[in-house]
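J.: Return atomic coordinates for the entry below.
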Amino acid sequence: MFCYQCEQAAKGEGCTKVGICGKQPEVSDLQDLLIYALKGLSIYAVAGRKVGVVDQKVNVFTCEALFSTLTNVNFDQERVADLTRRAVAMRDSLRGKVQGAGGAVESSHDAATFKLESTMEGMVAQSARAGLKADTSINPDILSLEHILLFGLKGVAAYADHAHILGQEDDSVYTFVHEGLASLTRSDLGLNDWVGLVLKCGEVNLRAMELLDSGNTGTYGHPVPTKVPLGHRKGKAILVSGHDLKDLAELLEQTEGKGIDIYTHGEMLPTHGYPELKKYPHFYGHYGTAWQNQQKEFAAFPGAILMTTNCIQKPQGSYSANIFTTGLVGWPGVVHVPNGNFAPVIKRALELPGFQEDSNGKEVMVGFGRNTVMSVADTVIDAVKNKAIRHFFLVAGCDGAKPGRNYYTEFVEKVPQDCVVLTLACGKFRFFDKDLGTIGGLPRLMDVGQCNDAYSAIQIAVALSKAFNVGVNDLPLSLILSWYEQKAVAILLTLLHLGIKNIRLGPSLPAFVTPNVLDVLVKNFNIMPISTPDEDLKAILG
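T.: Alright, predicted model coming up:
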């Protein structure tokens, strides 16, 4: 195996024996082979569009399958192997349809023609042709850009899949996913071509995030400021982690009146602000963080646990019997619940003891999406003009277990009293329960939502730039970002597509970015690594 798609890559270079995330080498190899098959499928999807052959099942499947290869989504080699078989079968079927329509189906690339081995062992051996560094003849800088594109496409696929689940899609997104994957089989593209594709990926990701935003807000309403208890109350309980709002909504409906309280974990915290979710009285509070103490939190939780998407460490220990997965998520030995039927989860929750007494902890505020923030835009603008607010900081991104992430806690704690902190994604669990007070009645710490809500944060920045009649880069706004997995890569590409500069990124830079590619990012966007909170605040505020 060789994997360096996430921030925890071993030694900052890549995992070669077993993933730091817990991914086994066979799973890693099979994921490489799945992506290889998707490249072949995409070759024919691109050719098909030229002659009017567009297969919706292929569109949806490509995003689902690519999403399954994200960090911490699926560690089940049987399911990955099944996706690979389906990808090859779809590839061959689509090739026939394209040929029948008079399209070009002659491809010299092995991804378009290879015959899949029938056994698991054969497939694992076959993956040698598909690894990230299988072709040693590729220029390192071009390979770096290819991998930035691939990992960005994984993020796009994740957002597109989330959006599709809620009935939102756009063929332009599917078109680029196929074009991007197919381009990864080409050897005739230069550095400028790859830079263009990488920035195009950011543009398409913006559209994918917009679709997801429309799906979430159109189905469950725009988030509103909501206090969420961090304690618990006596009774049976189910903990929901991940990102998927639809799974949560269906679970709330199926548990209504059954005496089970629903708690959120990690990225599900912001869901308490959605009107169509918060209306359920048994949707109670939030339990735990995201990464720092996840295993201990899961082991101590006295109810059933539902994992809905990625960004969740591999379950370990006896408590795994209490864990259920849904959608694309899968681990060997963990029960998967298909088709939104949560009866097994509910049954397990009723069997477990639940909380034996009430515990009144802190409360935190969520629900500061773009509608909420822009509803008080006049107050914000006046506060800036009157110098009550000096600066905005968007401290956002992924959490992770690697040392160095205390930077973000310390940074927020040291932000001056005349500054506002906007935050989103699971990185906020380093500081989400800090009481930073208010400015002119506005909270100094505003939770914009999940990483899936990055679109909302972008719209806030665009709206403020219009209100002040300046470009986004001229706003009193600084982006302090943390990254872990591939949705973060896609979001960063979106920010670069929008021309946003002076982004500070950490806790370490991606292993797949070569010095020359980093030099391009620095020269064109002044992207920079984080240093220390004191040094960065001094550089930003003077």
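J.: Only C-alpha atoms from now on, for both contacts and neighbour counts.
T.: Fine.
J.: Just name whatever secondary elements the lengthiest helix in the chain is in contact with.
T.: As assigned by DSSP state H, the longest helix anywhere in the chain is helix 191-220. The contact analysis (3 or more Cα pairs under 8 Å, 6 or more residues apart in numbering; DSSP states H and E) places helix 191-220 against helix 140-165, helix 171-183, helix 275-278, helix 454-468, helix 486-497.
J.: now with 6 Å?
T.: helix 140-165, helix 486-497 (3 or more Cα pairs under 6 Å, 6 or more residues apart in numbering; DSSP states H and E).
J.: Now do the shortest one against helix 191-220, angle only.
T.: Counting by axes from the mean of the first three to the mean of the last three Cα atoms, to 10 degrees, helix 486-497 points 110 degrees away from the direction of helix 191-220.
J.: going on from helix 486-497, what's the next piece of helix or strand?
T.: strand 504-506 (DSSP states H and E).
J.: Packing partners of that next one?
T.: By 3+ Cα pairs under 6 Å, 6+ apart, strand 504-506 packs against strand 477-482, strand 528-529.
J.: next structured bit after the longest helix of the chain?
T.: Using DSSP H and E, the helix or strand that follows helix 191-220 in sequence is strand 226-229.
J.: Another sequence for comparison is provided below:
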Amino acid sequence: MFCNQCEQTAQGTGCTKVGVCGKKEEVASLQDLLTYAVQGLSLVAVEGRKVGVVDKAVDRFTAEAIFACLTNVDFDPIRFQNWIATAVSLRESLKTTVKAAGGNVDFAEPQAAFTPAATIAGLEDQGAKLDFINSLDANEDLRSLKQITVYGVRGLAAYADHAAILGQEDESVFTYIHETMAELTRQGQDLNTLVGMALKCGEVNLKAMELLDAGNTGTYGHPVPTPVPLGQKKGKAILVSGHDLHDLELLLKQTEGKGINIYTHGEMLPCHSYPELKKYSHFYGHYGTAWQNQAKEFPLFPGAILFTTNCIQKPAESYKANVFTTGLVGWPDVTHIGAEKDFTPVINRALALEGFTSDTDKGTVLTGFGRNTVLGVADKVIDAVKAKAIRHFFLVGGCDGAKPGRNYYTEFVEQVPADCMILTLACGKFRFFDKQLGDIGGIPRLLDVGQCNDAYSAIQIAVALAGAFECGVNDLPLSMILSWYEQKAVVILLTLLSLGIKDIRLGPSLPAFITPNVLNVLVENFAIKPIAATPAEDLKTILG
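T.: Predicted coordinates for the structure are as follows:
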């Protein structure tokens, strides 16, 4: 086993026995083998497009299978066995169709002829023998760039899948995914080519996030500023974690009139601001903080817990029976709600548990400052900047995590001067989301843009402000202070770089998969830098 795709990777180099995320060596091998099998499928899909063969089922499966390998998504070996078998079955079926259309189905790459073992143990052995990461390239710098792209594609696949669930697809996104997975079977590319491949991943991801934004806002309306209770209401309860708005909507519909209150956890917090979700009277409040605290917070939740998309950790025995998964999330011996989305088992479990025995008031937090809301007051923001009431904007957000050093982000926000605005998104905000920072001219100083999925909104806000001030984004009084943990953060960073955005500060540590030479390329071209030892140092450098 060797895995270094997340920020918390062991000793800052790589997990070799068991993942810090809880991933066992066997699952790591199966994920590598699934990635290998998807490469074989992609080789055929690329040839198919050359002769006009495009299989929508193959496109969707490819995104889902790649997403399943993202950190904290699927830990269930049986599910990976099924993924791998399906990848090979689709590959062989597609070969037949492509050949009939006059396309090439003779490949030198072994991925296109891979035959999976019949047992999970056999599959694990095949995956272990791949040594997937080291096999990407013998040159460590080229391997580093290929890893950046592999991990970026995992984030891209996640956003493409989120969007497709809401009916938003674009063939160019799937075309890029297939072409890149196929290209990663080969060696001999030069450094500039691979830098371009990584930046292209970011460029395509902007399209995927645009599709997702259209799906979310087109289905549920544009977010509006909404106070969300942090306390609890007496009664039965279900907690929803992950990112999926569609799953939440289905659960809200299925629980109407059953005396169950629905709470959000983690990145589901911004769901309270969507008009078509907040209309449900039993959609009550938010419970807990970021994903890494679930082992402390979930034992105290007296109801059922539903995971959508990702961010699951090993459930402790004290609450494991209360946990359910759906979509791509999986954990061994945890009840999974399949494609039919019948949440009856979740509902029955919630009804069987005690629920909250009394009302608790813990105040509220504001969410719902997507691009539509912020740009709706753009004239006030622009006037405040011109009048010097607003000196600077900080985008402080990204993934949260348990690794020491993340208190930097709390302290940074606390130390930002009162004449500066803070935009935030993703679960990194839980380091400071309940801070009372006041307002500037009636506009809250702390604006929650939404989930990591809503990075598109933040980008559109920056682009609109640059247009209003007739300058480039890099010339705005705007600084990005980002935290990262997994591969969605990797692809968002690639998106920002593809847009030419410079001077990003990244932490709490730099990715283990970036070599010194590749880091130098990023520094020279984009002035990317690690966060300083203290927030005061960075604030002094930025504000002078």
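J.: returning to that earlier point: and the helices and strands packed on helix 191-220 of structure 1 as a markdown table, adding distance to residue 527 of structure 1 and mean neighbour count?
T.: Output for those, formatted as a markdown table (distance: least, Cα to Cα, whole Å; neighbours: other Cα atoms under 10 Å):
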| stretch | distance to residue 527 of structure 1 | mean neighbour count |
| --- | --- | --- |
| helix 140-165 | 15 | 24 |
| helix 486-497 | 9 | 24 |
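J.: okay if I get those helices as TSV plus distance to residue 186 of structure 1?
T.: Shown next, in TSV, are these (distance: least, Cα to Cα, whole Å):
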stretch	distance to residue 186 of structure 1
helix 140-165	10
helix 486-497	22
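J.: ok so, going back, which one, of the helices and strands packed on strand 504-506 of structure 1, ends up nearest to residue 287 of structure 1?
T.: strand 477-482 (22.5 Å; Cα to Cα).
J.: Can you identify each of the helices in the stretch 351-500 of structure 2 by residue range?
T.: Counting by DSSP state H, counting those that start in this stretch, one finds helices in the stretch 351-500 of structure 2 at the ranges 371-376, 378-386, 407-415, 455-468, 487-498.
J.: Please identify the deepest-packed of those helices.
T.: Burial of those is given as mean neighbour count (mean count of other Cα atoms under 10 Å); helix 487-498 ranks first at a mean of 24.
J.: mean deviation of it from structure 1?
T.: Once the two models are superposed, helix 487-498 of structure 2 sits on average 0.3 Å from its counterpart in structure 1 (mean Cα distance after the TM-score superposition for structure 1).
J.: list the helices and strands that helix packs on?
T.: helix 140-165, helix 191-220.
J.: Looks like residue 123 of structure 1 contacts residue 117 (just checking).
T.: Yes: Residue 123 of structure 1 lies in contact with residue 117 (Cα atoms under 6 Å); the separation is 5.3 Å.
J.: So for the two, which sits in the more crowded spot?
T.: residue 123 (20 against 13; other Cα atoms under 10 Å).
J.: Look at that one and give its secondary structure.
T.: helix (DSSP: H, G, I helix; E, B strand; the rest coil).
J.: Disregarding flanking residues, what is the spatial nearest neighbour of residue 337 of structure 2?
T.: Closest residue to residue 337 of structure 2 apart from its sequence neighbours, by Cα to Cα, 6 or more residues apart in numbering: residue 326 at 4.8 Å.
J.: ok, now which ones touch the one you found?
T.: Taking Cα atoms under 6 Å, 6 or more residues apart in numbering, we find residue 326 of structure 2 in contact with 308, 336-337.
J.: Can you tell me which of those residues end up in strands?
T.: Those of the contacts of residue 326 of structure 2 mapping onto strands are 336-337, per DSSP state E.
J.: which one of the contacts of residue 326 of structure 2 has the most neighbours?
T.: Going by other Cα under 10 Å, residue 308 tops those with 25 neighbours.
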